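Colleague: What follows is a predicted protein model with its sequence.
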Amino acid sequence: MTAINPVTTLEIEDGIAVLTLDSPPVNALSATVRAGIRDGVAQASADPAVQGIVLICAGKTFIAGADITEFGKPPVGPALQEVQALIEDAPKPVVAAIHGTALGGGLEVALVCHYRVATRSAKCGLPEVKLGLLPGAGGTQRLPRIVGAARALEMVTSGEHVPAAAAAEMGLVDALTDDAALRADAIAFTRKVIAEGRPLRKVRDLNEKVEAARGQPELFAEFRRANARRFRGFDAPEYNIRCIEAAVNLPFDQGLATERKLFLELMQGTQSAAQRYYFFASRQVWNLPDVPADTPLIPVKRVGIIGAGTMGGGIAMNFLNAGIPVTIVETAQPALERGVRTIRANYDNTARKGRLSAAAVEQRIALLTPTLDLAQLADADLVIEAVFEDMAVKKEVFGKLDKIAKPGAILATNTSALDVNEIAASTSRPESVIGLHFFSPANVMKLLEVVRGDQTSKPVIRTSMELARKIGKIAALVGVCPGFVGNRMLAQRQREAQKLVLEGALPWDVDRVLYQFGFPMGPFAMSDLAGLDLGWTREKSSSSTLREILCEMDRRGQKTGAGYYDYDEKRNAKPSPVVEQIIRDFAARQGKSSRTVSDQEILERCIYPMINEGARILQEGKAIRASDIDVVWVNGYGWPVYRGGPMCYADTIGLDKVLATMKRFEAELGADFKPARLLEDLVAQGKRFADLK
């Protein structure tokens, strides 16, 4: 065995050179890895004793992609295209032996090998679109030559990971094997290629499948139409489509030039920068500076949930999905039965869509124990309260829990805004109390705000974070303050949206601007979807807000066919002249005169105060990092990932611009726009939120 460099070895076995990459954790295509492949293939190609070459990886995976830490930095080492050309033009057959994942640049390397052998558990994909990019090393030109244009379009625009069996069926890999036999079978396959005199097959020369799509522009037009909603706002999917069009309609080298040009445009754009920022933010969020990685974990083998309503049932499903038994408690049998029926219905719907087997549904339901007896939670390792959002009610529940729960159990509240410290004070063990703020619907939404109280112990914090990972959530650790991070910032946007409609903007104007910015829907459309009567009662209604007036008129949102908007029988929304007049009359009674409000003002007044509040949150230490705030907003509130999150967006447009606009609004509109001290300090220092450590 010969060491080519620190991460690459070459071993010759009866005429077959086995080039092994070993660069943990995922054999990313760093400069060292690229150099190792180049030098190893060159050495094997020049050795007369070598008849064929197997490229294989040690560890848990094949090459899982580019080393994105090199993005935006001066190039070092050989370019990937240079390495690929050496493989593709090798005078001896080169076979890629794939296990784990061959993703992005990893699959692009495999595509320049003459043949590919994969384990049955392997997966292949080109996920660059998720970073706002396209495969920049020939992936968009070679992939359709193997799998066809239609399949390539779906793969490059979704970034999906294709299982090995499907990859073999579409011709992406040539043979399948078991994990333990990969090395031996790849060598045997290479010998078979040599013995049968098979050609050194270059994917770039396989034109049959792209020629079949040539002259069919409707293929691409229909794909764009069918996916318009999914691709809305994103640049990268369209650029990927153009590359596949180039593969179909242009000679290979011209298509490659098109791919390179479009890749560089994306790489230099703000969307990819934001999506790459978010990629690292979503990993950094798990790093807790004051909670060491060796902090003991509390075993959680059984979970108790108090409340079987929408939130409680959704929370329960997360743990059932992870194979953790759940005891769910209600105060009345009808409510309990209704909650269990809803859980069952959710699972049955998933099964009908083919995403869950009937057996899997029964396994999950079998883990659920419904009860009216709070004492049944005595053996739970974690108890989550999901009752009405009222401090007195929650304190009463925790007082009872304190007497029932076993020593060491984690006591969690699902409050979305209330003081976790006050709740913890109603127990004799505040160190065991933590906030676990799930977002509705809890069985779907990815975000979990983990709210540490002043006395919450480090084992409780670390256990909560690791449990979030186990149930498939992305968790952000935040501190106690009204609304925590997400809702505290949302309140700024909601306040300004309501003020804007009294000054002359209409609900559909505000919604349109925020929708065009990239949100799934604006605040008024969202209110109609959720129901305007959440927390409203006719007995206490005083016609003091637009929402109260609409509820009093039974305009309570989509469910009643009217809210801020009018709805048809299919719940399609249209602006309501009735609501427009209600707004005009309400504003006049308050002495407000109507004016023209520009789209720019709507956007700045809704977004900039959120950024300013994020600065206050950082200033107060209620979030660890600016990037944690962005993770909250992308995962919990639909902030477009191609804008990175509110704090990333602020860095992108310039903190000096945000500060100047806030000062102008403060002078014109009052103290709601007073800039945070941290924002002023960062501008004075010429720094960004990303510079905070």
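Modeller: All right, it came through fine. Residues are numbered from 1 along each chain as shown.

Colleague: Could you use CA atoms for every contact and neighbour count after this?
Modeller: Noted.

Colleague: Do I have it right that residue 663 meets residue 675?
Modeller: Yes - contact criterion CA atoms under 8 Å: residue 663 and residue 675 qualify, at 6.8 Å.

Colleague: and those two? which has more neighbours close in?
Modeller: More crowded of residue 663 and residue 675, by other CA atoms under 10 Å: residue 675, with 24 against 17.

Colleague: how far away is the more buried one from residue 334?
Modeller: Distance, residue 675 to residue 334, by CA to CA, to the nearest Å: 50 Å.

Colleague: again with residue 213
Modeller: As defined by CA to CA, residue 213 lies at a distance of 59 Å from residue 334.

Colleague: Neighbour count: the two, which is higher?
Modeller: More crowded of residue 213 and residue 334, by other CA under 10 Å: residue 213, with 20 against 9.

Colleague: From residue 393, how far off is the more buried one?
Modeller: Residue 213 sits 64 Å away from residue 393, taking CA to CA as the criterion.

Colleague: ok, and here's another one to check against it:
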Amino acid sequence: MTEQIQVEKDGFAERGPAQHPDVEGVVIRRVQSIAIIGAGTMGTGIAIAALDAGFHVLLLEREKEALEQGERRIGDHYATRVSKGKISASLSQEQLARLQGSIDWQLLARIDLVIEAVFEDLAVKQDVFRRLDGLLRPGSILASNTSYLDLDKIASATFRPSDVVGLHFFSPANVMRLVEVVGGAATAPEVLATAVHFAKRMGKLPVIAGNAFGFIGNRVYSAYRRQCEFLLEEGAYPEQVDAALEAFGFAMGPFAVADMSGLDIAWRMRKSQAATRDPDARYVDIPDRLCELGRLGKKTLAGYYLYEAGSRERKVDLLVTELIDRARSESARPSRPLADEEIQRRALLAMANEAALLLAEGVAQRPDDVDVVLVNGFGFPKREGGPVCWARKRGQEALENDIGWLASRSGPGFVRGNLTYLWKGED
């Protein structure tokens, strides 16, 4: 029986993962002690979430300076909470007392679950897992916080791939409820079930995903962002695309989000895929050109927009306008004015089509899982219920026609999904 956590008035449901066949009735492993590898923004966010849930946390780094920065970040978080009256000073002290920072990895011998939260690079993560393999006791669980890398390749660095699972937290990890729990080819059922249970103990909303590029959320969001990049090549500018999607209900448009996250993250991902990319598929290099100019988003005070230090305001930059105009002329694609309605429609249809593809591949087990991830992790407007819910409202026949229209606009490389999967499991 599905555990229903919450149902909104518009029919959007957040559902627990209990129905998933890989975790039903499975006896879980005991998790009392956890360790987090990496004291950066993500690692400290996960640590705070675990401390708030009552866990004792071992925070590990390789260098003392990085560890001290992470510990200071956690201490500042609790000090701010106390100053704002969110928690008492005594509770803050109690939570901080359960934190142990160290650069001594030998302490891992007593840990039940370790979460790796280091740089998003396959070689770096494999190196960490190779090291963990010789330190953790039998039965300990090795979790990776990777957001798009191949979990099986990470697990291949160990002699115990059955103990490896993905725990993809969303930033800031101490605030965002969503966690994608990723099962690899060798992940033992009790490891997957334990990861789900652990996430729920942390007060998180776990959604099980298969091991494929980007899992559920980043896979769908990549299709959305790619379609928005097509729109830049065809006549829109970042500020128009962002405004149109914010008018639909997104908290931030895709280019504002890219600036906030850092353009180098997606750039690094695209470069890693370059060798396997279909050479005939449509590819927009506008984001690459920005990165090559050192415009990596808010952290460099320039990306798709210009920023001032300490300000959230984004300003249109004529340099970006000129760069886009130049890219358009070189692409030889006809440029035309684009209405906000077309921008919204194409972006949302791209999400719905990608959802159908990953459901057919088994990356997501249920259409509801896609909606839960996109609403809780990517700011899809809750009143719309998620991209699958939005697509279903159009009706299957109309949606088929819409996707045909989207394919004609998207050009070479567009893969059309089997839309019947969007209605999977419905009575």
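Modeller: Yep, it's here. Here the structure is a predicted model, which is why all the values come from computation and not from measurement.

Colleague: Can you pull the TM-score for these?
Modeller: Superposed pair, TM-score by TM-score structural alignment, normalised by the length of the second structure: 0.89. Supporting alignment: 408 aligned residues with a CA RMSD of 2.3 Å.

Colleague: Any buried residues in stretch 215-233 of the second structure, and which?
Modeller: Residues of stretch 215-233 of the second structure classed as buried: 215-233 (neighbour count, 16 or more other CA atoms under 10 Å).

Colleague: Those in helices, which ones?
Modeller: Judged by DSSP state H, those include 217-233 as members of helices.

Colleague: So which residues of the stretch 251-400 of the second structure form strands?
Modeller: 305-306, 315-316 (DSSP state E, counting those that start in this stretch).

Colleague: now those strands as CSV including mean neighbour count and distance to residue 181 of the second structure?
Modeller: Output for those, formatted as CSV (neighbours: other CA atoms under 10 Å; distance: least, CA to CA, whole Å):
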stretch, mean neighbour count, distance to residue 181 of the second structure
strand 305-306, 22, 34
strand 315-316, 14, 38
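
Colleague: can you list those strands in TSV and add distance to residue 56 of the second structure?
Modeller: Listed next are those as TSV, based on distance: least, CA to CA, whole Å:
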stretch	distance to residue 56 of the second structure
strand 305-306	42
strand 315-316	44
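
Colleague: What's residue 291 of the first structure aligned with over in the second structure?
Modeller: Counting by TM-score structural alignment, residue 291 of the first structure lines up with residue 23 in the second structure.

Colleague: Run through the residues that contact its match.
Modeller: Counting by CA atoms under 8 Å, 6 or more residues apart in numbering, residue 23 of the second structure touches 189-190, 192-193.

Colleague: Does it belong to a helix, a strand or coil?
Modeller: coil (DSSP: H, G, I helix; E, B strand; the rest coil).

Colleague: separation between it and residue 193 of the second structure?
Modeller: Here residue 23 of the second structure is placed at a distance of 5 Å from residue 193 of the second structure (CA to CA).

Colleague: same question, residue 64 of the second structure
Modeller: The gap separating residue 64 of the second structure from residue 193 of the second structure is 35 Å, by CA to CA.

Colleague: who's more crowded, the two?
Modeller: residue 193 (25 against 13).

Colleague: So the more buried one lies in a helix, does it not?
Modeller: Yes - counting by three-state DSSP, residue 193 of the second structure is part of a helix.

Colleague: could you measure the aligned residue in the first structure for it against residue 432 of the first structure, distance?
Modeller: Aligned by TM-score structural alignment, residue 193 of the second structure pairs with residue 462 of the first structure. Relative to residue 432 of the first structure, residue 462 of the first structure is positioned 12 Å away (CA to CA).

Colleague: Same check on residue 676 of the first structure?
Modeller: Taking CA to CA as the measure, residue 676 of the first structure falls 33 Å from residue 432 of the first structure.

Colleague: corresponding residue for residue 180 of the second structure in the first structure?
Modeller: Matched to the first structure by TM-score structural alignment, residue 180 of the second structure sits across from residue 449.

Colleague: pretty sure its match contacts residue 476?
Modeller: Yes - using CA under 8 Å, residue 449 of the first structure makes contact with residue 476 at a distance of 5.2 Å.

Colleague: so what sits against both of these two?
Modeller: The contact sets of residue 449 of the first structure and residue 476 overlap at residue 632 (CA under 8 Å, 6+ apart).

Colleague: Just want to know which of the two has more residues nearby.
Modeller: Between residue 449 of the first structure and residue 476, counted using other CA under 10 Å, residue 476 has the larger neighbour count: 29 against 26.

Colleague: contacting residues for that one?
Modeller: Contact partners of residue 476 of the first structure, counting by CA under 8 Å, 6+ apart, are 285-286, 447-450, 628, 631-632.

Colleague: Nearest to residue 357 of the first structure among those?
Modeller: Among the contacts of residue 476 of the first structure, residue 447 lies closest to residue 357 of the first structure (CA to CA), at 25.9 Å.

Colleague: Surely the closest one and residue 440 touch.
Modeller: No - contact criterion CA under 8 Å: residue 447 of the first structure and residue 440 do not qualify, at 9.6 Å.

Colleague: These two: which has the busier surroundings?
Modeller: Neighbours were counted for residue 447 of the first structure and for residue 440 using other CA under 10 Å; residue 447 has more, 24 against 15.

Colleague: got the contact list for the more buried one?
Modeller: Shown in contact with residue 447 of the first structure (CA under 8 Å, 6+ apart): 438-439, 473-476, 632, 635-636.

Colleague: Lovely, talk soon.
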